[in-house]
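In: using only what follows, build the 3D model:
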Amino acid sequence: MAFGFATAAVFVGWYGPLQVLLARQAEGVDGAGKEAVLALVAAAGALGSMVANPVWGALSDRSGRRLPWVLGGAVAGAGGLVLLGTATSTAGMVAGWVGVQVALNAPFAALSAVIPDQVPENRRGTVGGWFGLAQTVGIMAGTGLALVGGTVLSGYLACAAAVALGVVPFTILAKEKVPSRQSTKVKKTPDFRWAWVTRFLINLGNAIALLYLLYYLKDEVRVADPDAGVFLLTAIYAVALLSTVVAGGALSDRLGRRRVFVCAAGLVMAVAAVLLAVWSTWTGAITAAVVLGVGFGAYTSVDFALVTEVLPTAADRGKDLGVINVANTLPQVLAPVVAAPLVALGGYPVLYMVAAVVGVAGSVLVFRIKTVR
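Out: Alright, predicted model coming up:
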């Protein structure tokens, strides 16, 4: 339970800004160029995250501790959110969001490594499901907290409080069980690289699709209250995810198979992107949220379990999971580069069709992994 609270807290700190606050802030900084401002801020933050995650993971490996990195990173991240809430320029937003991303990757890197530290391989699908569930709770809570008080600053303050308080129970109650640095067992296979490529492509497809969700609802679907629309879609997505995130991981454990679940889940997520491309209505957006939640639920739990089974060495789990997590953050750097010209040249239908194609490519390539069934 405490582990779930800590995980959710980190995702509150990320997704309150990503789902609502950064977009609203960008619009206040430059209403006419809001897409470009948001793209720059999101890309800079993702770049900071991409560098920070493996570094924090390696430091937690070498220190033989996970808990100090969880607490210290969360406190620093909460402070960064408060400062970000006061930014009134593009430069201020970039600096603040990079700081938040760098700080919050410390607890995320440590929390990710706790599962392979303490959970046997044949139960990691189930535990990965609970890990994914906690992330979803954090995304939903962050979106809701971002709307507290009605102002950008009040939203940031609410998210900061949740981040700082949410990790406290875990750091008090959890026990350390970090592998010895003397571990010599090393897996020398290309599967680690293929796991990275698969995750990168599926996450790139999602990042392309979700970056401009607020603007899609406002400008394409023409929802009267796009902020509330984002929150409602997030809630619908979360409920749909609940139907598969734990069940998918548990079924994967029972059958002893990972790849087919990852492939199927990725294809379902690609269908959600196609729906957004061809059905630009509020009903279409709701349907896509349901489909995306069903697919991403199974993907989150099973892909995490798969990745933990191809890590090169137990002694470097934190660092290696950090490298894998680059496949989550690098798409956030590249998505603005890809998405902005796609929207400018072909509009949202082209944007979402490209997202679907990229996701399908990642889904199929999972079968290049040979040492996991």
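
In: when you work out contacts or count neighbours from here on, use the C-alpha atoms and nothing else.
Out: OK.

In: next, work out how far apart Ala39 and Ala26 are.
Out: Using C-alpha to C-alpha, to the nearest Å, one gets 9 Å for the distance from Ala39 to Ala26.

In: now swap in Asp303 and tell me
Out: Taking C-alpha to C-alpha, one finds Asp303 at 33 Å from Ala26.

In: what of Gly79?
Out: Gly79 sits at a distance of 20 Å from Ala26 (criterion: C-alpha to C-alpha).

In: so those two - more neighbours on which side?
Out: Ala26 (24 against 20; other C-alpha atoms under 10 Å).

In: what separation is there between the more buried one and Leu233?
Out: According to C-alpha to C-alpha, Ala26 and Leu233 sit 21 Å apart.

In: same check, this time on Trp14
Out: 17 Å.

In: cool, Ala109 as well?
Out: The span separating Ala109 from Leu233 equals 28 Å under the rule C-alpha to C-alpha.

In: picking that back up, and Trp14 and Leu233? Which one has more around it.
Out: The neighbour count for Trp14 versus Leu233, taken as other C-alpha under 10 Å, is higher for Trp14 (24 against 20).

In: before we go on, could you also do this sequence so I can check it against the first one:
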Amino acid sequence: MRAEHQPWWFVALFALAAGGGAVAYVPLLTVLLPLKITSLMGSQDVSALAQVTFFGAIVASLANIAFGVASDRSGSRVPWILAGLLASSVLLVAIGEAQDLVQLVALVMAWQVGLNMMLGPLVAWAGDCFPDSQKGTLGGALSLAPAMGALAGSLVTFEPLIASGQRLWVVAGLVCILVLPVTVLGRRRERASLMAPRPEAIAEASEDQTRAAVARMWFARFLVQIAEAGLFAFLLFWLRSLSPGFHENQAANIFSTVLICSVPLSLVIGRWSDRHGRPILPLSACAAMAAAGLAVMAASSGLTLAIAGYVVFGISGTIFLSLHTAQTLRVLPQPRNRGRDMGFFNLTNTVPSLVMPWLTIALVPAFGFTALFALFAALSLGAALLLATIRRRT
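Out: From the prediction side, this is the model:
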């Protein structure tokens, strides 16, 4: 029986909650944490930041899986979301009070536990609520999240409006404002048909097909995320290698423009995939477009063509990641393990940040950014081919 569609207001509230998750970590990890480390460590800030980021990524990976399992077994996601919201908000403010690197590392690791107590069950809750025929629309709405995270970073660093000592308080407040409405107004919107175990006969008959689809979805996202992590970390360095005077504000503006342009396109493409019953085709097409953008970047010697290539990659990659999150819920084998399985998919977000620096160190000093972007293009093309081989499920 086809599950009942969710109303638009619930889609919007869920998208805002996902945006709240991005607001919780984007300003901290991209701006506020590096500033805090510099104030504590001075010239040793780069190595200290690497240490904090490394341990934080490991804890985030484990915590997301653990709380996904916990929400599966408890049979209720919302209490975990609320507990994670409270814990992560308190610990976020506490990070600003750290007095040395040891305290800072411990607080960031604890904050990652609280954050993933909220995020893991939140993503799994989407699978409990939104039917397959609405997952493209959900994925399009989720594209708001990275844009909201970037805008929040700009807001809290606007000194005429927010004092430096109040930044983390403001971030915590914004997260609560964005996440709380869906937990209050969206209670009991789960669909029984989406939470019922799949019949064993059906599960066994399609086990090989399901396992293959899950593996392809996982590896495809992992490959694209390596390229995303590389561009996130080294975009400014690359642009300055082409134009030494390129200002950081210009790079930030390009990054923000890409995220903002991705939102309406994601909504249109996601809605199209729902109407035509083609959930995987847009993912494969976006991965291929991302590969094309990276190929242009690899071949570029001038700034204009290079930026054009990045815009193609950035928009395609953002659409891909937003739609992929929602469509992943379609291929998971059993609803009773949805939180756990999405926790393992979350590794595609954290592990690339650990892999990418080694690729950069191996390639850029000897061969320049051209070789790095050529590798990223090959990985994205591989993702497109993996997705193209997934058998369509009706």
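
In: next, the mean deviation of the one helix or strand Leu104 of structure 2 maps to compared to structure 1.
Out: Taking DSSP states H and E as the definition, Leu104 of structure 2 sits inside helix 101-129. The superposed helix 101-129 of structure 2 is, by mean C-alpha distance after the TM-score superposition for structure 1, a mean 2.5 Å from where its aligned residues fall in structure 1.

In: in contact with the spatially most central residue of structure 1, which residues?
Out: Using C-alpha atoms, centre = their mean, the residue of structure 1 that lies closest to the mean C-alpha position is Asn328, 6.4 Å off. Taking C-alpha atoms under 8 Å, 6 or more residues apart in numbering as the criterion, Asn328 of structure 1 is in contact with 199-200, 203-204.

In: looking at structure 2, which of these hold up?
Out: Under the criterion both residues aligned by TM-score structural alignment, their matches' C-alpha atoms under 8 Å, those that remain in contact after alignment to structure 2 are 200, 203.

In: wait, which of the contacts of Asn328 of structure 1 is closest to Val127 of structure 1?
Out: Nearest to Val127 of structure 1 among the contacts of Asn328 of structure 1: Arg199, at 18.8 Å, using C-alpha to C-alpha.

In: go ahead and confirm that closest one touches Val364.
Out: No. Arg199 of structure 1 is not in contact with Val364 according to C-alpha atoms under 8 Å; the separation is 11.2 Å.

In: of these two, which one has the most company?
Out: Shown here are Arg199 of structure 1 and Val364; by other C-alpha under 10 Å, Arg199 has more neighbours (27 against 17).

In: any idea which element the counterpart of that one in structure 2 lies in?
Out: Alignment note (TM-score structural alignment): Arg199 of structure 1 maps to Arg221 of structure 2. For Arg221 of structure 2, the element it lies in under DSSP H and E is helix 207-242.

In: picking up where we left off before, which residue in structure 2 lines up with the residue nearest to the centre of structure 1?
Out: Using TM-score structural alignment to pair residues, one finds that Asn328 of structure 1 aligns to Asn349 in structure 2.

In: what's the answer for Gly256 of structure 1, then?
Out: In structure 2, the residue matched to Gly256 of structure 1 (TM-score structural alignment) is Gly277.

In: which ones are touching its match?
Out: When the contact criterion is C-alpha under 8 Å, 6+ apart, the partners of Gly277 of structure 2 are 133, 394.

In: also Val268 of structure 1?
Out: Val268 of structure 1 sits next to 291-292, 294-295 when contact means C-alpha under 8 Å, 6+ apart.

In: and it, what pairs with it in structure 2?
Out: For Val268 of structure 1, the aligned residue in structure 2 is Met289 (criterion: TM-score structural alignment).

In: how much space separates its match from Leu329 of structure 2?
Out: According to C-alpha to C-alpha, Met289 of structure 2 stands 23 Å off from Leu329 of structure 2.

In: list the buried residues for the helix or strand containing Leu294 of structure 2?
Out: Using DSSP H and E, the secondary-structure element containing Leu294 of structure 2 is helix 281-299. Of all the residues in helix 281-299 of structure 2, those buried under the rule 16 or more other C-alpha atoms under 10 Å are 282-299.

In: then stretch 204-222 of structure 1?
Out: Judged by neighbour count (16+ other C-alpha under 10 Å), stretch 204-222 of structure 1 contains these buried residues: 204-218, 220-221.

In: residues touching that stretch, excluding its own?
Out: Outside of stretch 204-222 of structure 1, the residues that reach it under the criterion C-alpha under 8 Å, 6+ apart are 19-20, 23, 35, 39, 223-227, 229-230, 269-270, 273, 280-282, 328, 330-332, 334-336, 338-339, 348, 351-352, 354-359.

In: that stretch: end-to-end distance?
Out: 26 Å.

In: in helices, which of the contacts of stretch 204-222 of structure 1 appear?
Out: When DSSP state H defines the helices, the subset of the contacts of stretch 204-222 of structure 1 inside them is 23, 35, 39, 226-227, 229-230, 269-270, 273, 282, 328, 330-332, 334-336, 338-339, 348, 351-352, 354-359.

In: tilt between the helix holding Arg221 of structure 2 and helix 281-299?
Out: Between the axes of helix 207-242 of structure 2 and helix 281-299, defined by axes from the mean of the first three to the mean of the last three C-alpha atoms, to 10 degrees, the angle is 30 degrees.

In: pull the distance from helix 207-242 of structure 2 to the chain's centre.
Out: With C-alpha atoms, centre = their mean, to the nearest Å as the basis, the distance from the averaged C-alpha position of helix 207-242 of structure 2 to the chain average is 11 Å.

In: again with stretch 159-166 of structure 1
Out: Average the C-alpha atoms of stretch 159-166 of structure 1, do the same for its chain, and the two points are 18 Å apart (C-alpha atoms, centre = their mean).

In: against structure 2, where does that stretch fall?
Out: Under the alignment (TM-score structural alignment), stretch 159-166 of structure 1 falls on residues 171-178 in structure 2.

In: residue furthest from the geometric center of structure 2?
Out: Counting by C-alpha atoms, centre = their mean, Ala201 ends up farthest from the centre of structure 2, with a distance of 34.8 Å.

In: can you list contacts of the helix or strand containing it?
Out: Ala201 of structure 2 is part of helix 200-205 when elements are defined by DSSP H and E. With contact meaning C-alpha under 8 Å, 6+ apart, helix 200-205 of structure 2 is reached by Pro333.

In: repeat that for stretch 39-48 of structure 1.
Out: Among residues not part of stretch 39-48 of structure 1, those counted as contacts by C-alpha under 8 Å, 6+ apart are 18, 90, 93-94, 97-102, 211, 329-337, 340.
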